[in-house]
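1. I'd like to go over a predicted model; first the sequence, then the structure.
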Amino acid sequence: MMPPLGNEELKLATSVVVTAQQMQAVEAAIFAAGMPIAALMEKVAGKITRWIVQHFPRDRTPRVGIIVGPGHNGGDALVVARELHHRGYQILLWCPFDHVKDLTSQHQAYGDYLGLRSTRTVDELSCCDLIIDGGFGLGLARPLTGDLAAGIRTLNTGTVPVVSIDLPSGLDSNTGEVLGIAVQATHTLCLGLWKLGLLQDRAQPWVGQCHLIPFDVPLTALQPVLLDQPPPCCLTATAAIARLPLPRSPIAHKYTVGHALLIAGSRQYAGAALLAAQGAIASGVGMLTIVVPESLRLMVVSHLPDALVIGAAETPSGAIAALPAEWDWDRYDVVACGPGLTADAATVVDAVVQSDRPLVLDADGLNYLAQDDPEGRLSTRSAPTLLTPHVGEFRRLFPQHWQTAESPSGAASQAAIAANCTIVLKGAMSAIAHADGQLWFNTASSPALARGGSGDVLTGLVMGIAAQLAPIAVTDTMMLDAAIAAVWWHAQTGRAIAAQNTDLGCPASRLAQQLPRVLAQQLNRAHASRSQAESVSG
């Protein structure tokens, strides 16, 4: 069994990610302890109702259509319907089922008593201002068929916003796969704890914006479900900020706050080296050394006066051919290698992998590693390693895990354990997997980051953070800590830029420039929240 959760982990109950089976076990424990099912349904539906009223006020969305499923998801929807009715909304129910569970049937009967209008066809829902999907939630295991499937197909072609309760109907709660057809939600209100399926990239076109609606899961109900495994968690500002190299010692100097080495760039991809270096500089690292092909050295110096730039011998194609003679690895706390190198720099990547330095590999560093037993080479390294692949790179690196795992995040977790490394599987919901089994999801990202060079900035940022952590102590979780901080910081910056400039206005160069400003805003916000909480508790 896991040890009791401490104070920091009191927030764990709203960041833990569970499977359908784990959530069902948590709910069973709550009911066995005496919580009536009907009482929990009322509590949850009350929270959903308040969210609906806040985000879809009656003066703008007076007509609400509600899909009612046969189980307790449908019961939740009926309680929401009742409460919205009492607040003056016009309610239209669609329940394409002849038989429903007893509790759902009771709420259905009371809705009839209140005069809530029902329809037997889905077409009328298209006249509503909002649709609430209470069809199927947790644990659906078979494809949707019949009238419900046909109705969902019709609704998905419309423009009415849809709010799904717990999960969009038709979505597998563990894998995020669509079971035949699924509701294409505008918002999904995930109940109690985060569901694993909602955090998979494949689910995002159906989930829309995902929001957690906590209902105070007792830690005593959660602990037995987690057993001795580290639970998957969602990144939070608290978790990320706690892993940043802050505050600095008042007597810090450039040699005590990390020396990072970036090996990057080629004549063909000079920009990758610049962007990765800008990410490292934004991290606050004390010293940055960059190795680039000699033909790029003066250009890089002119753009990056903050860094020490070393020109290396290059191949006829303009790639780095070899590191300078008598290279001293001991000077550097962390090395990052890969952005813009091209395949012609294989000799250099090989030397980097054989070094005893903590290592971040990206882009062509990953492509080189994929050629020959990446698990074997990484698992024998004496220092921590972090890989930052996108899905295509990951599939080339670890095809066996991709083929056997239920989900991409599951594949990343298997690979991290097998290769004894940390993996950032980049995507809409980036997953961070560690060799000890920890798995983290970044639920707050932005499609504005879908730009060339964004990953190079992330490589430099995570290298810079790791280099600042290394002088304190090179630990087994150093790369995990750096990844958690960097992925969150990188994503928050993308979101902030998109809020001002739209999803189209976040080029990688702007992303790197805005990193310090956005971090300052986040730190101020976190400080204000702590101060408010302390004031209330006092």
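-> Arrived safely, thanks for sending.
2. CA only for contacts and neighbour counts going forward, please
-> Noted.
3. Just the buried positions in stretch 207-224, please.
-> Using 16 or more other C-alpha atoms under 10 Å as the test for burial, stretch 207-224 gives 207-208, 210-214, 221-223.
4. for this structure, longest helix please?
-> helix 508-537 (DSSP state H).
5. Give me the distance from it to the chain's centre.
-> For helix 508-537, the separation from the chain centroid amounts to 19 Å (computed by C-alpha atoms, centre = their mean, to the nearest Å).
6. also this one, for the comparison:
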Amino acid sequence: MTQGSELLMLGEATLAGRQFPHVAWSDGLLLRGRGLPCRRQPRSCAVSLCSPTVPASVPWPAARQCHLLLTPGAMAALEHRLFDAGMPVAALMEKAALALSQRILADEPSLTDGVTVLVGPGHNGGDGLVIARELALAGHGVRVWCPFERLKPLTQNHLRYLQLLDVERLDSPPQPQRPGVWIDALFGLGQRRPLEGAVASLAEEVRTCGRRCWAVDVPSGLSDSSGEPLGPCFPAARTFALGAVKRGLLGDRALSLVGHLEPVPLGVPPSLLRQCLASAPTLLWPEDCHTFVAPQPPAAAGKYGRGRLLMLAGSRRYPGAFTLALAGADASGAGAIHAWIPQGGEDALLGRHPHVLVFGGSPAGDQLSWPGLSGLDRFDALLVGPGIGPAPFEPVQWAMLQAFRGLLVLDADGLNRLASLGQAQAQAWLRARAGATWLTPHGAEARRLFGDLPGDRLDQARAAARASRTTVLLKGPRTAIAASDGRCWQLAQASAEAARAGLGDVLAGYAAGLAARFLASGQPADPTWLAVAALDHGSAGLELQASGRRSFTPLDVAAALARPGSFAARNEQRN
């Protein structure tokens, strides 16, 4: 099948149990999800299966500057703390620009056609001039364009020094069609006004001709606070985030303008770095999967001692959701997976998951009433929602879910059925839960439960977690995870090619299965585990994209999660 093709009248078993479980019925016509092209770096696979373990008390991820995700105001405050401690402004500029220069010089083949540096009037322009100096000293052809008469003194000094190196200074805007790398050092941190005059005109020319720059800290013309273009903007192929990634760079509209995001550390003192990480969201990178060491059950534990998960998923209309959630749960390595079998789900068990234990069935199809939900407390975790379809809130059954003392993971129509109570009642129901609760909504599902929350995806996840006293995973191009205690995480990278119908079912099953495994060790549910599941799930998509495949399905992602070398497989081997 090619991308965007339509499938007519395929058998239910073919869809639910075999090649196409992510395809949904729609009045007899089946539409396949469409992915969006996006270039991202693959995750590192250099970590050995025999990597030394880290004590469970060590925070995850380790305190590194690449994990800082700051607002422009917080980044400015961090810089001022460095200055107040005695770091000269000139020294910090030199340190940042030299680190960035080394990053650029490492990509020597890209520099063969020369480099054009666009220089602004402030310290971002000064960074660009230091880069121009270093590239010229390394023997590369460099030109600079600075259309501003008044510059900050430090930037003016760097521009004057380039005369000694015979670096060409352009009198008129460069031509975007000319080959070579363009480095955008016009404006950086805290942009609030749109570009003007010749700079704005050049940005529009650059956009029209399809050129992409290498941006110093922030693409010029983009708000690093809201992630919204302020007007004409210089689109970037690479954005080198100095000191910390700015939150606006992860905004939905910003992603196509930022390109590949690369943090450039400034060498923040460890004590100050720990303070920043304690109060700021944590930015997660694919390599962080390899540093998390999971809680483990006793070595002699049998199948029931390695995590017991019950899944209530799928329906006649969405039988594929059952298969996909099962595939995700299977990839987690949970010892015993029990499932309520929807109509059409038998093929999935026989064809792909014969080891799954049958908890019950629903011959009525969409109207899942889940009779006989007593005895739930023998399970470590319970997943409710993927593909169960719409239905009224059932007080008796939901009272059993509320009293369940294990971890409850609510996804998709599980969230929608709860939201049918009304926002106030639904949130009160969640706050009264006997055990820990994880919610995994996309934007529309979150709005049904919590209304229109202000701010970016991180702000919205935080507000929802506080209101419901749960851990919330808010799906999106850069998924955010927030705990009710204030901790929060966001993914730095993801594959747009993986954005297919059914991908969330795999994530829900994988997260619930990992949690069941970890809970079997005797530790209480930790919101960090949901962040780990989201990161590994997103990284599996990146790895598939890096393999060169034109397209891949949610089942491919589930298979990648279960592959040798995956997070779940590594932690199984460690035990």
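-> Looks like it arrived, so ask away. These numbers were taken from a predicted model, which means no experiment stands behind them.
7. Which of the buried residues of stretch 207-224 of structure 1 fall within helices?
-> 207, 221-223.
8. check which helix or strand covers the residue of structure 1 most remote from its centre.
-> Most distant residue from the mean C-alpha position of structure 1: residue 113, 44.2 Å away (C-alpha atoms, centre = their mean). Here residue 113 of structure 1, judged by DSSP states H and E, is contained in helix 102-114.
9. so how much does that helix differ from structure 2 once superposed?
-> On superposition with structure 2, the mean distance recorded for helix 102-114 of structure 1 (mean C-alpha distance after the TM-score superposition for structure 1) is 1.3 Å.
10. what range in structure 2 matches that helix?
-> Using TM-score structural alignment, helix 102-114 of structure 1 lines up with residues 153-165 of structure 2.
11. which parts of stretch 367-383 of structure 1 are buried?
-> Neighbour-count burial for stretch 367-383 of structure 1 [16+ other C-alpha under 10 Å]: 367-370, 374-375, 378-379, 381, 383.
12. how deep is residue 242 of structure 2 tucked in, by neighbour count?
-> 23 (other C-alpha atoms under 10 Å).
13. okay, which residue is most central for structure 1?
-> Central residue of structure 1 (C-alpha atoms, centre = their mean): residue 442, at 1.8 Å.
14. can you map out the helices along the stretch 451-575 of structure 2?
-> 457-468, 503-519, 527-546, 554-561, 567-574 (DSSP state H, counting those that start in this stretch).
15. Hmm, I typed the wrong one, I wanted the stretch 51-200 of structure 2.
-> Counting by DSSP H, counting those that start in this stretch, the helices of the stretch 51-200 of structure 2 are 72-84, 89-105, 123-137, 153-164, 197-209.
16. just these: most buried one?
-> helix 123-137 (a mean of 24; mean count of other C-alpha atoms under 10 Å).
17. That one vs structure 1, average offset?
-> Counting by mean C-alpha distance after the TM-score superposition for structure 1, helix 123-137 of structure 2 comes out at 0.6 Å.
18. Give the aligned range of that helix in structure 1.
-> So helix 123-137 of structure 2 sits over residues 72-86 in structure 1, by TM-score structural alignment.
19. gap between that stretch and the chain center?
-> 31 Å.
20. List the contacts of that stretch.
-> The contact list for stretch 72-86 of structure 1 (C-alpha atoms under 8 Å, 6 or more residues apart in numbering) reads 41-42, 44-46, 48-49, 53, 66-69, 91, 101, 103-105, 107-108, 111, 116, 132-137, 165-166.
21. Pull the number of nearby residues for the aligned partner of residue 459 of structure 2 in structure 1.
-> Applying TM-score structural alignment, one finds that residue 459 of structure 2 aligns to residue 410 in structure 1. A count of nearby residues for residue 410 of structure 1, using other C-alpha under 10 Å, gives 19.
22. gap between residue 410 of structure 1 and residue 491 of structure 1?
-> Noted for residue 410 of structure 1: a distance of 22 Å to residue 491 of structure 1, by C-alpha to C-alpha, to the nearest Å.
23. hey, where'd the helices end up in the stretch 301-450 of structure 2?
-> 319-331, 346-351, 395-403, 413-419, 423-431, 443-450.
24. ok, and which of the ones you listed has the densest surroundings?
-> helix 319-331 (a mean of 31).
25. against structure 1, where does that one fall?
-> Under the criterion TM-score structural alignment, helix 319-331 of structure 2 matches residues 270-282.
26. and if you look at stretch 298-305 of structure 2?
-> Counting by TM-score structural alignment, stretch 298-305 of structure 2 sits on residues 249-256 of structure 1.
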